[in-house]
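[1] Predicted coordinates and the sequence they were generated for:
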Amino acid sequence: METARPIDLDTWPRREHFDHYRDQVPCSHAMTVDVDVTEFAAALRASTHKTYVAQIWALASLVNRHAEFRLTLTDAGEPAVWDVVHPMFTVFNPDRETFAASWVPYDADFARFHDRAVRALADHRGATSMFPQGPPPANCFDVSSIPWTAFSGFNLQIDGASEHFLPIFTLGRYTERAGRTFLPLAVQVHHAAADGFHTARLVNEFRELAADPTWVAG
């Protein structure tokens, strides 16, 4: 079983911010951006890889770069960091018009991750329960897709989520403008875990992966 590493509070630059946004002003913040994915979409069309799986892997690879997006609490209620977090993603059942939440272990090798995620999507497309694999591990973060529409804003109203520190991502439908392809991407994260700086850095790194998708064919 994977365990989280406690943070040394005496040397943690974020300690005051964590305490403030966890205890005094508990809140999350959300950012929605239109990401130019023209090169990314073209690379996927030229490959046999699935778009949704590639999007999930790109987000997972970035989340695992940064400790602020892998934050949790120990059993004693102290902040800690997972060494690795795994993506849990929605799988739509068109017959029931419901979704299942499936997860696969993160793998830095895109091809290996892709094969596992494709199998999970196929296995759970007809699922009739929300969690067909049973309770997910604590070190899972959420990715949802709304491929039926684009959007310019998306915000989850989470009740009682003062200790939900892992980020939540929502993907929308591609749009075409002036010969370029854009993807709506919404990021929601607890303010105790990360500030706008950290979220903006992650979004910009996602842009970089989309602009240079050589990893798609790898």
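    Perfect, thanks for sending it. Because the structure is predicted, anything quoted here is derived from the model rather than measured.
[2] C-alpha from now on. contacts and neighbour counts both.
    OK.
[3] quick one: the strands in this protein?
    Taking DSSP state E as the criterion, the chain carries its strands at 4-6, 28-36, 71-73, 79-82, 86-93, 98-103, 140-145, 168-171, 175-177, 180-190.
[4] list the buried ones in the first one?
    Of the residues in strand 4-6, those buried under the neighbour-count criterion (16 or more other C-alpha atoms under 10 Å) are residue 4.
[5] dropping in the other structure now:
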Amino acid sequence: MKKITFDNPHRKKHFDFFNGMNHPHFNITANVDITRFLNIQRKKKLPLTYSLVHLLATAANEIPEFKWRIRNNEIIEHDLVHPSFTVPTDETDVFSFCTVDFKSSREDFIKLAESIRIQMKSEPSMEDELGRDDYLFMSAIPWISFTSIQHAMHYHPHDSVPRISWGKFFGQDKKTMMPLAVQAHHALVDGQHMGSYFNNVQSLCDNYK
């Protein structure tokens, strides 16, 4: 973890401008071609949710701004950020969070995720670990091919953890598409960084092995 200091005056003004807003998050939704990803996932019989969460977290960890967090009006950069994603439970019809330490190895991540999910099914959790902000909040909306989404969050004080959601897959021009929504704090993440994230996801899908 390291502290980020803006040397460029305009970048500092950009941070201050958006950080002073009551609702500084912005959200972009776009469709991603997951045809190759799904073909490989099915061929190798990989668990869909864990494989997708790992891919989306890999794309985020490749972008420094997605690892930035605001603490006491200062910016720190985590070495890695870790997915905290929704899973069904045995207790009720609403979800539990499942937080899994990110691993560059897909196989290691899947193994760890499955062991934690089993616990969350019978012991659901809605709480983040106190003092931690090295998360990526993720959620699946598999019933809807949505075109936009708005997340519940605290406005005061607002947090700086990105939200990543995906929806129901659908066919288009002989391809399988997935709606993907990304919400981030605008003082840290700008449109260019959002574009890089979507490009990373598409590249990882296109070259999935």
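    Ah, there it is. This is a predicted model, so every value here is computed, not measured.
[6] Could I get the TM-score for this pair?
    Once superposed, chain against chain, the TM-score is 0.90 (TM-score structural alignment, normalised by the length of structure 2); 209 aligned residues with a C-alpha RMSD of 2.2 Å.
[7] wait, which of the strands of structure 1 is closest to residue 207 of structure 1?
    Judged by C-alpha to C-alpha, the one of these that comes nearest to residue 207 of structure 1 is strand 28-36, at 6.2 Å.
[8] what's that closest one packed up against?
    Other helices and strands packing on strand 28-36 of structure 1, by 3 or more C-alpha pairs under 8 Å, 6 or more residues apart in numbering; DSSP states H and E, are strand 180-190, helix 196-211.
[9] 10 Å instead, please
    For strand 28-36 of structure 1, the packing partners by 3 or more C-alpha pairs under 10 Å, 6 or more residues apart in numbering; DSSP states H and E come out as strand 168-171, strand 175-177, strand 180-190, helix 196-211.
[10] Now the counterpart of residue 43 of structure 1 in structure 2: closest residue in space that isn't a chain neighbour?
    With the correspondence set by TM-score structural alignment, residue 43 of structure 1 lines up against residue 40 in structure 2. Spatial nearest neighbour of residue 40 of structure 2, chain neighbours left out: residue 209 (6.5 Å); criterion: C-alpha to C-alpha, 6 or more residues apart in numbering.
[11] now the helices and strands packed on strand 28-36 of structure 1 as CSV including mean neighbour count and distance to residue 102 of structure 1?
    Shown next, in CSV, are these (neighbours: other C-alpha atoms under 10 Å; distance: least, C-alpha to C-alpha, whole Å):
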stretch, mean neighbour count, distance to residue 102 of structure 1
strand 168-171, 22, 15
strand 175-177, 12, 27
strand 180-190, 21, 19
helix 196-211, 16, 22
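[12] Out of those, which gets nearest to residue 6 of structure 1?
    Closest to residue 6 of structure 1 of these is strand 180-190 (C-alpha to C-alpha; 18.3 Å).
[13] any idea how far residue 62 of structure 1 is from the aligned residue in structure 1 for residue 4 of structure 2?
    In structure 1, residue 4 of structure 2 lines up with residue 7, judged by TM-score structural alignment. The gap separating residue 7 of structure 1 from residue 62 of structure 1 is 21 Å, by C-alpha to C-alpha, to the nearest Å.
[14] And residue 204 of structure 1, by the same measure?
    10 Å.
[15] need the contact list for residue 117 of structure 1.
    Contacts for residue 117 of structure 1 (C-alpha atoms under 10 Å, 6 or more residues apart in numbering) come out as 50, 52-54, 56-57, 87, 89, 102-106, 111, 123.
[16] what's the answer for residue 27 of structure 1, then?
    20-21, 158, 161-163, 189-192 are the contacts of residue 27 of structure 1 under C-alpha under 10 Å, 6+ apart.
[17] go on, residue 141 of structure 1?
    So residue 141 of structure 1 contacts 60, 63, 69-70, 85-89, 103, 164-169 (C-alpha under 10 Å, 6+ apart).
[18] Let's see that with 7 Å instead.
    85-88, 166-168 (C-alpha atoms under 7 Å, 6 or more residues apart in numbering).
[19] Compute the number of surrounding residues for the equivalent of residue 108 of structure 2 over in structure 1.
    Using TM-score structural alignment, the partner of residue 108 of structure 2 in structure 1 is residue 112. When neighbours are defined as other C-alpha atoms under 10 Å, residue 112 of structure 1 has 11 of them.
[20] Residue 146 of structure 1 and residue 138 of structure 1, how far apart?
    24 Å.
[21] Over to residue 36 of structure 1?
    Counting by C-alpha to C-alpha, the gap from residue 36 of structure 1 to residue 138 of structure 1 is 32 Å.
[22] same deal with residue 70 of structure 1?
    11 Å.
[23] what about these two, which has more around it?
    residue 70 (24 against 14).
[24] That one and residue 166 touch, don't they?
    Yes: assessed by C-alpha atoms under 7 Å, residue 70 of structure 1 is found in contact with residue 166 at 6.0 Å.
[25] If you map the contacts of residue 27 of structure 1 onto structure 2, which are still there?
    Among the contacts of residue 27 of structure 1, the contacts conserved in structure 2 (both residues aligned by TM-score structural alignment, their matches' C-alpha atoms under 10 Å) are 20-21, 163, 189-192.
[26] Just flag the most distant two among those.
    20 and 189 (15.1 Å).
[27] Next one: the residue nearest to residue 40 of structure 2 from residue 81 of structure 2, what distance?
    Using C-alpha to C-alpha, residue 209 of structure 2 is found at 23 Å from residue 81 of structure 2.
[28] what does residue 15 of structure 2 give?
    21 Å.
[29] what's residue 137 of structure 2 in contact with, if anything?
    So residue 137 of structure 2 contacts 83-85, 161-164 (C-alpha under 7 Å, 6+ apart).
[30] what residue of structure 1 matches up with it?
    By TM-score structural alignment, residue 137 of structure 2 lines up with residue 142 in structure 1.
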